[in-house]
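Q: return a 3D structure for these sequence lines:
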Amino acid sequence: MTRQLRRPPETQDLSRESPTVSVVLLSYNRPDYLRQAVASIRAQSYRSIELIVVDNPSPSSAEIAETVAAQGNVRLIRSSVNSGYAGGMNRGIESAAGRYIYLTEDDIVLDKDCIRHLVEYAKERQSGGLVSPVMYNKTEGTIRCAGGEFALGAVYRRRTHGEGERDTGQFARPFNVTYIDGATMFARADLFRRLGGFREEYFMYVEAVEFCARALKAEQTLTVIPRARVYHFEPPADANASANF
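A: Coordinates of the predicted model:
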């Protein structure tokens, strides 16, 4: 079941030249990776960024709070219960004051121009849909996900573009897909709220595909921007953390 997401009490960003992007970073039990993820966001060439870290409770929650506090200008939302990806991201979306929202996780670092490329594309095309960078495996350098495809009515079955491939220029231009990974999702804030956020009865993995299905049914486009890049730590940074996210 979807729900009506609250708007934050702050005045919404109205800047036309450099609209604020609220980066919602979901964290669970990986403080060392979180430090690197936060550092990559703070190093973005696009400067109009609001960073919100949502911590699903874990044995490392105290250390995560210290990590965030040491960064400065980072907002921490500490969940009282582990509500998984869907619940955590919904908390962040509700708190976001920017015109755009970018969703990411603590085991992903962003190329320094990632947010700038996403904003430029959204502004140039007046994109009202979902947009994503290409995700690479950080150590191997191979492509991890360049969006994907699934059939409406079969959200449990999907095909990921580029998985395990070397980048040989096969994704040179923006292209449309039917699936975007939930850890690389960019859109206008009003679209996330209009679609009702993520369904919290799905704890992990299926919720992003189901959200994409609702976006498609609402006649939204889903686009991958190859010049925007992010890097995922692999193998999974912490198998136990991944199992409990």
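Q: all contacts plus neighbour counts: C-alpha atoms, from now on.
A: Will do.
Q: center of the protein, which residue is that?
A: The geometric centre of the chain, computed from its C-alpha atoms, lies nearest to Leu103 (C-alpha atoms, centre = their mean), at 2.1 Å.
Q: what's the helix or strand for it?
A: Per DSSP states H and E: Leu103 is located in strand 100-105.
Q: run through who's touching that strand.
A: For strand 100-105, contacts defined as C-alpha atoms under 8 Å, 6 or more residues apart in numbering pick out 19-27, 37, 89, 93, 182-189.
Q: please give me the structure for this one as well, since I'd like to look at both together:
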Amino acid sequence: MKKVSVVILNWNGAEMLRKFLPSVVKFTNSELAEVCVADNGSTDNSVEIIQNEFPMVRLIVFKENYGFAEGYNKAIDFVDTEYVVLLNSDVEVTERWIEPVLEYMESNSDVAACQPKILSYRNKSLFEYAGAAGGYMDKYGYPFCRGRVFDSVEEDKGQYDSPAEIFWATGAAMFVRRDLYKEVGGLDGKFFAHMEEIDLCWRFLSRGYRLMCIPSSTVYHVGGATLKKENPRKTYLNFRNNLLMLYKNLPSRELDKVMRMRCLLDYLATVFFLLKFDFANAGAVIKARRDYKSMRTDFKPLREANLRLSKVDKIKFRYGFSIIMKSKLLGKKTYSQMISK
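A: The predicted model follows:
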């Protein structure tokens, strides 16, 4: 029986499937893993391309677009392997990309999820924005990576080639134990897209599991293929979902203080957009805060459950500093500089 299901969630990505699926088929050991495409209600010819050009790929078809989070939740219900890889449709994989991650997880039962080293498809000497060599978070919910702090992306010179514990594994290429994924509730479908993998990883960590980056596995990610950088819709989802994630997971002793600071930082972001005459993104931040407040009551039961099931008082790798302060005021642009004293 195969141990791994590689699940690619597709929505109107016909050309990306033609471009990137061949590497997944070629470099995925068919004795070890199956390759699945879950079509999220596409209106292009994605389904026909899979059926006609990739008959070796398992096809799962949904009649509507459930978004990234709920789409993966529904797709994972269709597989029964021990491990699942959530793989974006714009990822090129490399030879033996599965084996080192699987070997590590097989040897470490307390590891819930892993990610490979993720480099940019457009410039393969650089780390990729969404995940790089593993993700972390500052005190106020801002994510950063080994290899990327805000928009400062490092060149890969082997500086992060050692396996490392991380706070979050990117949803662009996340290896996860299927039973634990189901146990903690999977990705939060109410998020629709963005921040949902960090929220999931926070739940894993709070319940005593570890997360890892295994850089001996390497993939190349285009990134931004669905919503481009600083797209107002992306800005809205990132700000709203980040606030919801903090509300769901922060310990009670921190919640009010962190949220007061986030309110200030979010309005500073609004001013920043206005100074650039970017009224659409400024409006997206305001709308995100307004909708967070209206949605918060619906998330109260999830918050209570997360706090009740938490086994860890203080989670590692959620650092106690502000990356805005360190990056914007102190000029620290790399992960190594960020965590240095």
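Q: related to what we said a few turns ago, give me the distance between the alignment partner in structure 2 of the residue nearest to the centre of structure 1 and Asn123 of structure 2.
A: Under the alignment (TM-score structural alignment), Leu103 of structure 1 pairs with Leu86 in structure 2. With distances taken as C-alpha to C-alpha, to the nearest Å, Leu86 of structure 2 is found 23 Å from Asn123 of structure 2.
Q: just Ser152 of structure 2 next, same as before
A: 14 Å.
Q: how about the helices of structure 1, start to end?
A: Remark: helices assigned in structure 1 by DSSP state H are 31-42, 61-71, 84-95, 114-125, 189-194, 206-217, 239-244.
Q: most packed of those helices?
A: Stretch with highest mean neighbour count among the helices of structure 1: helix 84-95 (a mean of 23; mean count of other C-alpha atoms under 10 Å).
Q: where does the longest strand along structure 2 end up in structure 1?
A: The residue-count maximum for a strand in structure 2 (DSSP state E) belongs to strand 210-221. Against structure 1, the aligned range for strand 210-221 of structure 2 is residues 221-232 (TM-score structural alignment).
Q: quick one: contacts of the matching stretch?
A: By C-alpha under 8 Å, 6+ apart, the residues outside stretch 221-232 of structure 1 that reach it are 107-111, 113-115, 117-118, 121, 128-138, 144, 146-147, 171-180, 212, 215-216.
Q: with stretch 182-194 of structure 1 instead?
A: 4-6, 93, 96, 98-105, 118, 128-133, 135, 208-209.
Q: over to stretch 64-75 of structure 1?
A: So stretch 64-75 of structure 1 is contacted by 29-31, 34-35, 50-53, 55, 76 (C-alpha under 8 Å, 6+ apart).
Q: one more time with 7 Å, if that's ok
A: 31, 35, 51-53, 76 (C-alpha atoms under 7 Å, 6 or more residues apart in numbering).
Q: farthest pair within those residues?
A: Pro31 and Leu51 (16.1 Å; C-alpha to C-alpha).
Q: just give me the match in structure 1 for Asn12 of structure 2.
A: Using TM-score structural alignment, Asn12 of structure 2 sits opposite Asn29 in structure 1.
Q: and for that match, the neighbour number?
A: Residues lying near Asn29 of structure 1 (other C-alpha atoms under 10 Å) number 24.
Q: just confirm it contacts Glu63, I think it does.
A: No - with contact defined as C-alpha atoms under 7 Å, Asn29 of structure 1 does not reach Glu63; the gap is 8.9 Å.
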